[in-house]
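> have a look at this prediction, sequence included:
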Amino acid sequence: MQEKAKIQHIPIKMYRTPDRLMVAAPMPGLQPEDITAVVSENQRLVIQGDLRGLLKDIKELLVDEWSVGGYYREIELPSPVDGVNANVSYGNGVLVLAFPLSAQTQPATLKLQKTGTDRGEHVGTAGHPSH
């Protein structure tokens, strides 16, 4: 009987430009629909990647040093952001969130829409004017 996978801590890179806050997080092996990012009104960001299904019918697992999914990270954002107009993309196993800076945090739940094999995006304005 296989044991339940543990929730994995996600390392991040966070940086700011004059008009945006960017967060990048490696989350390998997921499909875009497995990923959720939530910006709360109290200026917190929760990134979550659901477990894709454990390996089935393995007779003999010889080395098991990482698993796909069960990712979770909650962080306080250093600036108020507009979650509604955020851009979110997922490709090559990396989630990238781009939030427009705002006078007050605008909460949002961000889900990705699949755009190709293992790629997804959620399009907002990320601080840039709409065309």
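Arrived safely, thanks for sending.
> use CA for all of it now, contacts and neighbours both
Will do.
> just the terminal-to-terminal distance for stretch 43-56.
40 Å (Cα to Cα, to the nearest Å).
> list the buried residues for that stretch?
43-45, 47-51 (16 or more other Cα atoms under 10 Å).
> and which of these is nearest Ala86?
Leu45 (12.3 Å; Cα to Cα).
> right, and the helix or strand after the helix or strand containing the closest one?
Using DSSP states H and E, Leu45 falls within strand 44-49. Sequence order places strand 71-76 as the next helix or strand after strand 44-49, per DSSP H and E.
> presented hereafter is structure B, for comparison with structure A:
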Amino acid sequence: MTLYVTNPWTRRMAQRRMAQRMWEAEAENERPEVIFPVRVQAEEDAYVLTALLPGVGPEDLSVQIVNEAVTLQGELKLAREENANYLLSEIPSGRFYRTLSLPEPLDAAKAEANLENGVLTLRIPKAEQARPKVIKVNAR
């Protein structure tokens, strides 16, 4: 968004209004604190989702599958010393939440999840109606 204001007083007021709107939008959305990379691979009869979640244990992770949507949520817990004097701290901690929409319905009952060395591998079969059908052609 581009905002052109020439009067310094008006500019300050516009900046305050913009900051207030952004702060309210963030509070409404409750944005997650941790962002993680994901790869989705399509196979003939399933999707394989791989997510990098270093430091997350299976007890801190929840996977939900509804129709075409896969939701990963949880918390990355990192112990920080209260009295420590950190010069730099880029190690993330906090809640994470991500929903991915896939192009076809999924079979949640047959999904398999594996978390190893901070890498989540989730194999979700496509629903029966979404799988390709092979029809035998008879000659008369």
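Cool, the structure landed. Model, not experiment: these values are computed from the prediction.
> overlay them and tell me the TM-score.
Their TM-score after superposition, calculated using TM-score structural alignment, normalised by the length of the first structure, is reported as 0.66; 99 aligned residues with a Cα RMSD of 2.0 Å.
> one step back: export the buried residues of stretch 43-56 of the first structure to a markdown table and tack on distance to Thr36 of the first structure?
Output for the buried residues of stretch 43-56 of the first structure, formatted as a markdown table (distance: Cα to Cα, whole Å):
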| residue | distance to Thr36 of the first structure |
| --- | --- |
| Gln43 | 16 |
| Arg44 | 14 |
| Leu45 | 10 |
| Ile47 | 6 |
| Gln48 | 5 |
| Gly49 | 7 |
| Asp50 | 9 |
| Leu51 | 12 |
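> which residue numbers in the second structure go with stretch 11-22 of the first structure?
Mapped onto the second structure using TM-score structural alignment, stretch 11-22 of the first structure spans residues 37-48.
> report the distance from that stretch to the chain centre.
15 Å (Cα atoms, centre = their mean, to the nearest Å).
> again with stretch 7-15 of the first structure
With Cα atoms, centre = their mean, you get 9 Å for stretch 7-15 of the first structure.
> now swap in stretch 67-79 of the second structure and tell me
7 Å.
> cool, stretch 110-128 of the second structure as well?
Centre to centre, stretch against its chain (Cα atoms, centre = their mean), the figure for stretch 110-128 of the second structure is 15 Å.
> give me the distance between Trp66 of the first structure and Phe99 of the first structure.
30 Å.
> in terms of neighbours, single out the busier of those two.
Phe99 (26 against 8; other Cα atoms under 10 Å).
> alignment lookup: the more buried one to the second structure.
Per TM-score structural alignment, Phe99 of the first structure is aligned with Ile124.
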